[in-house]
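S.K.: turn this into a model:
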Amino acid sequence: MIPGRLIRDNDMTPKANKEVFKAQGLARDEDAKLKANKPLPLFDQAHEEDYRHVFIELRQSALTTSPYVTLMILSTLLATFGLMANSTSVVIGAMILAPLMAPIVSLAMGLARSESSLTLSSSKTLLIGPVLALLSAMVASWAVGIHHVTHEIAGRLNPTLLDLRVALVPPLAVTGIGLGWVDWQVIYGSFLLFINNLFEIAAAAAITFWVMGYTSFARAKKGFGVSAVIVGLITIPLAFSFWQMGQQSRLINHIQGVELMMESVPVRLERVSVKWGSEPLVQLNVVSGQFLSDAGYDDLAEQLNALTGVSAQYRFSPELKR
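M.R.: This is a model prediction of the structure:
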């Protein structure tokens, strides 16, 4: 080390202006020799004592313990009741209580350092936890007997590329609710969001371990490759959902507020919503001074198809103008 001015002029520096220099994190022995001729890293690098402490903690976190099982069940039940009651605060409480983050970080270290024992142990714990969560949420949905998609549930059914949330238990609880309802749309959307969030966290943690010096890129590239393949596969349905969202928005913008003359009666189209499928289903209110005939609504559907350029089914809700 080349001492700076504050160290060289130690005796001439007023005591109140002295700075503290901590050297515990400096590289030692052979590690110091290897790093001596390299440029300083942007972030503090881990050393031997850090390895030892972190690995002990992560190996313990990768185990399936009774506190882990208990917290997994309790947090899922709390999330399930919060979702059904449409209570954001209860759902947030379940997220705080959930223990899934610890085995995910252990999995990230296992992938980053190609540690097969740590990877397998954390993967086993990650498999047991979600299975318990799904069973708990499914039983709770049967016990409560509510079959209504609340706003909190609906917010976890259509993940897209814009969804960067890291919540784990709430979408998993929604999947369990979907199993209880035997509703494929609820199961698919929420479980996709859970898998997306899980691997986002694992990938971010693995990259962080690499940046902090817990592994080299040569050692981590295999784990990074596996993560990249999984994230790439998840991206496909997310990209499709994102495209669907764009199409729905475009369709709504083309129809919302449109005014037309049908059967010599001025009508205005309001409260437009779209459910995307093999053929989009468009629901909207038709506000007019008098109700149209069945033929009039058929003509309206044809005009809207021509206007939007999309072949869709329309469900009209007549509404008299006040």
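
S.K.: contacts, neighbours, all on C-alpha from now
M.R.: Will do.

S.K.: how about the helices in the protein?
M.R.: Using DSSP state H, the helices of the chain run over 5-8, 29-35, 48-61, 66-84, 88-97, 101-112, 116-144, 151-154, 169-181, 184-211, 217-255, 294-308.

S.K.: here's the other one to compare against:
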Amino acid sequence: MNEAGIDTVAPAEGWRRLPLYRWWRMRLVGSVDHAAVIAEIVEDSGWSPRYAFMILMSAGIAVLGLLLSSPAVVIGAMLISPLMSPILGLGFSLTLFDFAEMRRSLTALVIGSVIAVLFTALVVLASPLKAPTAEILARTRPNLFDLLVALFAALAGTFSIIRGKGATITGVAIATALMPPLAVVGFGLATWNLPVLGGAFALFLTNFVTIALSATIMARFYGFGHRMTAQQTWMHSAVLLLVFVAMAIPLGISLSRIAREAYTATQVRSFLTDRYGARARVTQLDIDFDADPIVVRGVVIAPRAAVQAAGNVRAGLAEKIGRPVNLQLDQVALDPGTSALDAQKVELAKAQEAQQAEAQSRSVARLVGLAAGISPDDVVIDRDHQKAIAHDAPLPGAELSTYRAIEQRAQALADGWSVEIVPPLGDLPLIRFADGADTLDGPAKDAAAVSIWAARRWHIAALAVPGLPEQVPAHPSLVERRALAIKAMLDAASIRAVPGRGGGGAYRLQPSQPMD
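M.R.: Next up, the predicted model:
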């Protein structure tokens, strides 16, 4: 106090006298060996041969687990991934204003990520499995739960590092949210499937930003960088603020979109409930936010007197949410009394069945579109026959067997539906016979089966078989016997075989006649 009774202690010194601040400094900050933690992080956050080797091993395991759709194998990749070290280095460097360490950590992270993406792309190109699996598709649309996973992993990982137990916890906590999305980015790059690539990269970027910011905040909480040095001017503070803002932009955009969609869904349900009255019930409400305008599908069960014109409801809903809307609403009218109960149940069952069929067809279109590398809007859906047809986008280095495998994988995922993926036009595979053999072994049968599959997808009714005689001679030559063996497979598949040129150890079928 001065003579006028005014406290002359600087504000920064005044709040340091508070009991809570003293407790924080003594019990939390004072219990941490800051120098040892920083030394450990600096030692592990940079580039090294061990780091590069573990990146390759983790990426290889991750992409194989994704291609096999095996969660256990993917978890194995999470356990050995070293990506947590440069991310922690980045988070602590932001707290300490250590720009040299920031560059070092970012360099290791960027190079490691690029290596992981390129290595996984090479594995996918060399693999016969190029169809998106359930594990791959699960990492193409980041959502709020993915953000929470990254947040909890970052807080747990940073805490364990600071408290001296990071060797057993942080590898699992941090890597969980990063290596699998990077492997999916490599898959999308290898197959040139832009929806998969973009979705996985968005998930990686969102999780990376969340982890880095969370590590920075946790480090600040434990007193790292608390005492400013004379060299840390206001320009350093401005740079740190800009870094925070730049890293928070992708996260803010993602969270904002999630919040808007959740708020819009609440508005839609509230509007329909108010519009049809307290005795009405809104069921099976589904909103497609990717459509333009957005598509709202649902079923309203209400008394017959409350049934309204669909146009009026759509106009009111558009006014309520403040944007155009495509309303697809099934209104189930309930008559008073019990005499019409059975009819009402049938009507309700039909409405629910139609709604479920619509939702299932959209799901199948999205799944097949991702598998074929095209937009779901380009997938032809025959709901009556539960059939989906897509013309596959060309894949670099892919053979016809690759497209057939993609169709089989999509067929397995689209339960109860028939999936047809039409491959780009190209040469049919060679059918090779063993020396002196005139029967089809396993690889030869597979090549013939791929030729038959491609002919059906291209609507080809006849295939020219090299060496096939017009009439079967009494003593056919080896070339003719081989051609006749191929003809037998075509006959079984109801595809006409006609004579073609050539023949020998390898046979390549040629389209002869398109189907009507």
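
S.K.: TM between them?
M.R.: Remark: TM-score between the superposed chains equals 0.67 [TM-score structural alignment, normalised by the length of the first structure]; 252 aligned residues with a CA RMSD of 3.8 Å.

S.K.: mean neighbour count for the helices of the first structure - can I get that in JSON lines?
M.R.: Listed next are these as JSON lines, based on neighbours: other CA atoms under 10 Å:
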{"stretch": "helix 5-8", "mean neighbour count": "12"}
{"stretch": "helix 29-35", "mean neighbour count": "11"}
{"stretch": "helix 48-61", "mean neighbour count": "14"}
{"stretch": "helix 66-84", "mean neighbour count": "21"}
{"stretch": "helix 88-97", "mean neighbour count": "18"}
{"stretch": "helix 101-112", "mean neighbour count": "26"}
{"stretch": "helix 116-144", "mean neighbour count": "19"}
{"stretch": "helix 151-154", "mean neighbour count": "18"}
{"stretch": "helix 169-181", "mean neighbour count": "28"}
{"stretch": "helix 184-211", "mean neighbour count": "20"}
{"stretch": "helix 217-255", "mean neighbour count": "16"}
{"stretch": "helix 294-308", "mean neighbour count": "14"}
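
S.K.: any idea which of these gets closest to Val286 of the first structure?
M.R.: Using CA to CA as the measure, helix 294-308 is the one of these that comes nearest Val286 of the first structure, at 9.4 Å.

S.K.: which elements pack onto that closest one?
M.R.: Applying 3 or more CA pairs under 8 Å, 6 or more residues apart in numbering; DSSP states H and E, one finds that helix 294-308 of the first structure contacts helix 217-255, strand 313-320.

S.K.: can you check which part of the second structure that helix sits on?
M.R.: Helix 294-308 of the first structure corresponds to no residue of the second structure when matched by TM-score structural alignment.

S.K.: how close does the closest residue to Arg383 of the second structure other than its chain neighbours sit to Leu348 of the second structure?
M.R.: Among residues not flanking Arg383 of the second structure along the chain, Ser361 sits closest, at 6.7 Å (CA to CA, 6 or more residues apart in numbering). The gap separating Ser361 of the second structure from Leu348 of the second structure is 20 Å, by CA to CA, to the nearest Å.

S.K.: ok, the spatially most central residue of the second structure - contacts?
M.R.: Nearest residue to the geometric centre of the second structure (CA atoms, centre = their mean): Thr140, 1.7 Å. Listed by CA atoms under 8 Å, 6 or more residues apart in numbering, the contact set of Thr140 of the second structure reads 195-200, 202-203.

S.K.: ok, Ala173 of the first structure next?
M.R.: Residues near Ala173 of the first structure by CA under 8 Å, 6+ apart: 76-77, 79-80, 133-134, 137.

S.K.: now for it: what does it line up with in the second structure?
M.R.: Checking TM-score structural alignment: Ala173 of the first structure goes with Ala183.

S.K.: how much space separates that match from Leu205 of the second structure?
M.R.: 13 Å.

S.K.: how about a markdown table for the helices of the first structure, with distance to Met261 of the first structure added?
M.R.: Listed next are those as a markdown table, based on distance: least, CA to CA, whole Å:
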| stretch | distance to Met261 of the first structure |
| --- | --- |
| helix 5-8 | 83 |
| helix 29-35 | 78 |
| helix 48-61 | 67 |
| helix 66-84 | 43 |
| helix 88-97 | 44 |
| helix 101-112 | 58 |
| helix 116-144 | 48 |
| helix 151-154 | 36 |
| helix 169-181 | 44 |
| helix 184-211 | 38 |
| helix 217-255 | 14 |
| helix 294-308 | 9 |
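
S.K.: nearest to Leu42 of the first structure, out of those helices?
M.R.: Nearest of those to Leu42 of the first structure, taken as CA to CA: helix 184-211 at 8.8 Å.

S.K.: and the furthest pair within the contacts of Ala173 of the first structure?
M.R.: Going by CA to CA, the pair spanning the contacts of Ala173 of the first structure furthest: Ala79 and Leu134, at 11.6 Å.

S.K.: quick check: the residue nearest to Arg383 of the second structure touching Val379?
M.R.: No - in this structure, Ser361 of the second structure is not within contact of Val379 by CA atoms under 8 Å, at 10.2 Å.

S.K.: quick one: the residue lying closest to Ile460 of the second structure once chain neighbours are set aside from Glu420 of the second structure, how far?
M.R.: Distances taken as CA to CA, 6+ apart place Pro514 nearest to Ile460 of the second structure, at 4.2 Å, with adjacent residues excluded. Counting by CA to CA, the gap from Pro514 of the second structure to Glu420 of the second structure is 18 Å.
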